[in-house]
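Chemist: okay, sequence plus prediction incoming.
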Amino acid sequence: MAIEKLPVKKLVEFRRLSKPRKVTFTNKLKVGRKPASAGDGGNYWVRSLSAISKAFKENDNSIIIDKIEEVSDLYNLNQRSQTKRMYKRNIDILSKYKDFDFTQLRPTADLKFLSKPNSILEMGGLPVQILPQHIFSYGAENNQSIGGIWFIVWQDGFKPSDLGIYSETLFRYLSSYYSKDYIINPAACIIVDVTSLESISYKDVLNGEIPSILDDTMKSVKEYL
């Protein structure tokens, strides 16, 4: 029984499970079983992720401040404790970015943002779902580089090796769709854990600062299917 899609976050989650739980986990990924999640928590984090993503694109922190005010109003109006907790967690993340210097995540000030191709990429015999917020090009017209940025969040927290998995899938995604027309810059394949503010690029994996574990992880998943 095939898998329709395998979000990158599922690869990260899989690595933390015991063998019995891996069996249950992979069974739920199969077609006809419980569908896989959208990848990074669905709508739970959408308020913080969307605002951070937009602030990066526009290089404008006022977007963060406006979103904090909007979500704070929702928090104050809502009486349901679970919903208030969701708003509070989004506010906590957004507050870290009020004065954040987004230029440190941009390879250059002048970026051209591109449309994103199909999010499902066949990789290691698995349909991996890759969902960066932005893909961008930059540089001289006849020598353009391309990169992407992916803001992610997980309540359990990411390890550096987890971020490495994300960065490697992003690099392969860009290589698959853009290598004929652009230079794929590993340093511009950027992953940001918005909770910790930690950011890494695929260059960190290539340099050995972060282990490359994507292929081993996908191989292990296939052994349980």
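Modeler: Thanks, I have the structure now.

Chemist: from here on, contacts and neighbour counts on C-alpha atoms
Modeler: Noted.

Chemist: name the helices or strands packed onto the longest strand along the chain?
Modeler: In the chain, taking DSSP state E as the definition, the longest strand is strand 183-193. Contact here means 3 or more Cα pairs under 8 Å, 6 or more residues apart in numbering; DSSP states H and E; on that basis strand 183-193 packs against strand 145-152, helix 160-178, strand 198-201, helix 202-206.

Chemist: which parts of this protein are helices?
Modeler: Using DSSP state H, the helices of the chain run over residues 8-15, 19-29, 46-58, 62-77, 81-95, 160-178, 202-206, 214-223.

Chemist: what does the fifth one contact?
Modeler: Same thing as helix 81-95. Here helix 81-95 makes contact (Cα atoms under 8 Å, 6 or more residues apart in numbering) with 44-45, 47-48, 51-52, 64, 67-68, 71-72, 74-76, 78, 194-195.

Chemist: quick check on these: which are buried?
Modeler: Among these, those buried by neighbour count (16 or more other Cα atoms under 10 Å) are 45, 47-48, 51-52, 64, 67-68, 71-72, 75, 194-195.

Chemist: comparison target, given below:
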Amino acid sequence: MKKISVKNIVTFRNKTEKSQKTFLNSLGKRNEASLDGGGDYWVRSLSALSNAVKAKNTEPIKEKITDILNDFKPGMIKQTKDMYERNLSILHNYEDFNVSSWLPEDARILSKNSKKAIIDISNLPVQITPSQVYSFEEKENNYVGAIWFLAKLEGFKKEELGIFAEALHIYMVANFGNNHHVSAKNCLIVDVLNKVEINYQMIVDEEIPSLLFATLESIKSTR
């Protein structure tokens, strides 16, 4: 296995025992432009939200709404029309949102370009792709945090979002832990369709169960 995305870890967990092996064998052959949380299907809304965090205002969201509306064409096939409308729905949810509320006051956006997106976790290569990473100071200490926007047509359960939060915290420690403290409460996961937010501190406090490592062990035993 070259890599497995966190989305596919969650998908594996939701499969029946009989279909889990078939699912693992199919990885790498699947079309990621799907309704189940990743790929190009949601890129218009997720990228706009990411850009809004970087800009610390909603202008990228409003611009993307205009762009999508301009892309509507007469005779557009239903599948494409549905995709545009679903992305618009997400953007409308946040067009008047205070995006700065997702960030500490002095947050500085950091580049992810030179960082590892594939992290070895329990001897499996897990792909972790946060939307934005940032640094900030608290009590004279240097911290890092991150935000990861997710979309899935039927939404995510909180414990599924917790798997993303666990993976995000591991990514942050691996890539930034040498020079910064990693803020558990600022490892934030946002389900943008349901407007549900959870963070890694909720795993630490056992408000949400820790499921990542048990699921990875199940993947290894199923392969």
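Modeler: Thanks, I have the structure now. Because the structure is predicted, anything quoted here is derived from the model rather than measured.

Chemist: sorry, back to before: dump the helices and strands packed on strand 183-193 of structure 1 into TSV; add mean neighbour count as well.
Modeler: Shown next, in TSV, are these (neighbours: other Cα atoms under 10 Å):
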stretch	mean neighbour count
strand 145-152	24
helix 160-178	22
strand 198-201	20
helix 202-206	20
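
Chemist: Ala52 of structure 2 pairs with which position in structure 1?
Modeler: By TM-score structural alignment, Ala52 of structure 2 lines up with Ala55 in structure 1.

Chemist: what do you get for Phe164 of structure 2?
Modeler: In structure 1, Phe164 of structure 2 lands on Tyr166 (TM-score structural alignment).

Chemist: quick one: that match from Val192 of structure 1, how far?
Modeler: To Val192 of structure 1, Tyr166 of structure 1 is 10 Å away according to Cα to Cα, to the nearest Å.

Chemist: give me the distance between Tyr202 of structure 1 and Leu121 of structure 1.
Modeler: Here the criterion is Cα to Cα. By it, Tyr202 of structure 1 lies 18 Å from Leu121 of structure 1.

Chemist: do Lys222 of structure 1 as well
Modeler: In terms of Cα to Cα, Lys222 of structure 1 sits 16 Å off from Leu121 of structure 1.

Chemist: the two: which has the busier surroundings?
Modeler: Leu121 (20 against 12; other Cα atoms under 10 Å).

Chemist: burial measure for Asn123 of structure 2, as a count.
Modeler: Residues lying near Asn123 of structure 2 (other Cα under 10 Å) number 10.

Chemist: also Gly155 of structure 2?
Modeler: 18.

Chemist: skip the chain neighbours and tell me the closest residue to the equivalent of it over in structure 1.
Modeler: When structure 1 is aligned by TM-score structural alignment, Gly155 of structure 2 is paired with Gly157. Closest residue to Gly157 of structure 1 apart from its sequence neighbours, by Cα to Cα, 6 or more residues apart in numbering: Thr195 at 7.9 Å.

Chemist: try Ile130 of structure 1
Modeler: Using Cα to Cα, 6+ apart, the closest residue to Ile130 of structure 1 is Ser119 (5.1 Å).

Chemist: ok, the one you found touching Leu131?
Modeler: Yes. In this structure, Ser119 of structure 1 is within contact of Leu131 by Cα atoms under 8 Å, at 6.0 Å.

Chemist: how many other residues sit next to the alignment partner in structure 1 of Arg86 of structure 2?
Modeler: Applying TM-score structural alignment, one finds that Arg86 of structure 2 aligns to Arg89 in structure 1. The tally of other residues near Arg89 of structure 1 (other Cα under 10 Å) stands at 16.

Chemist: quick one: Ile190 of structure 1 and Asp162 of structure 1, what's the gap?
Modeler: 13 Å.

Chemist: likewise Pro211 of structure 1?
Modeler: Distance, Pro211 of structure 1 to Asp162 of structure 1, by Cα to Cα: 9 Å.

Chemist: ok, now Phe171 of structure 1?
Modeler: In terms of Cα to Cα, Phe171 of structure 1 sits 15 Å off from Asp162 of structure 1.

Chemist: try Asp66 of structure 1
Modeler: Counting by Cα to Cα, the gap from Asp66 of structure 1 to Asp162 of structure 1 is 31 Å.

Chemist: so Arg15 of structure 1 makes contact with Thr217?
Modeler: Yes. Using Cα under 8 Å, Arg15 of structure 1 makes contact with Thr217 at a distance of 7.0 Å.

Chemist: now the farthest one out in structure 1, which residue is it?
Modeler: Distance from the C-alpha centroid of structure 1 peaks at Gln79, with 31.2 Å (Cα atoms, centre = their mean).

Chemist: just tell me what that residue corresponds to in structure 2.
Modeler: That one, Gln79 of structure 1, aligns with Met76 by TM-score structural alignment.

Chemist: outside of stretch 18-34 of structure 2, which residues touch it?
Modeler: Contacts of stretch 18-34 of structure 2 (Cα under 8 Å, 6+ apart): 4, 12-13, 38-41, 222-223.

Chemist: and stretch 82-93 of structure 2 against structure 1, how far off on average?
Modeler: Following the fit onto structure 1, the mean deviation recorded for stretch 82-93 of structure 2 is 0.6 Å by mean Cα distance after the TM-score superposition for structure 1.

Chemist: any idea how far Val12 of structure 1 lies from Ile200 of structure 1?
Modeler: From Val12 of structure 1 over to Ile200 of structure 1 (counting by Cα to Cα), the distance is 16 Å.

Chemist: with Ser95 of structure 1 instead?
Modeler: Counting by Cα to Cα, the gap from Ser95 of structure 1 to Ile200 of structure 1 is 21 Å.

Chemist: ok, now Ile68 of structure 1?
Modeler: Ile68 of structure 1 is 26 Å from Ile200 of structure 1, by Cα to Cα.
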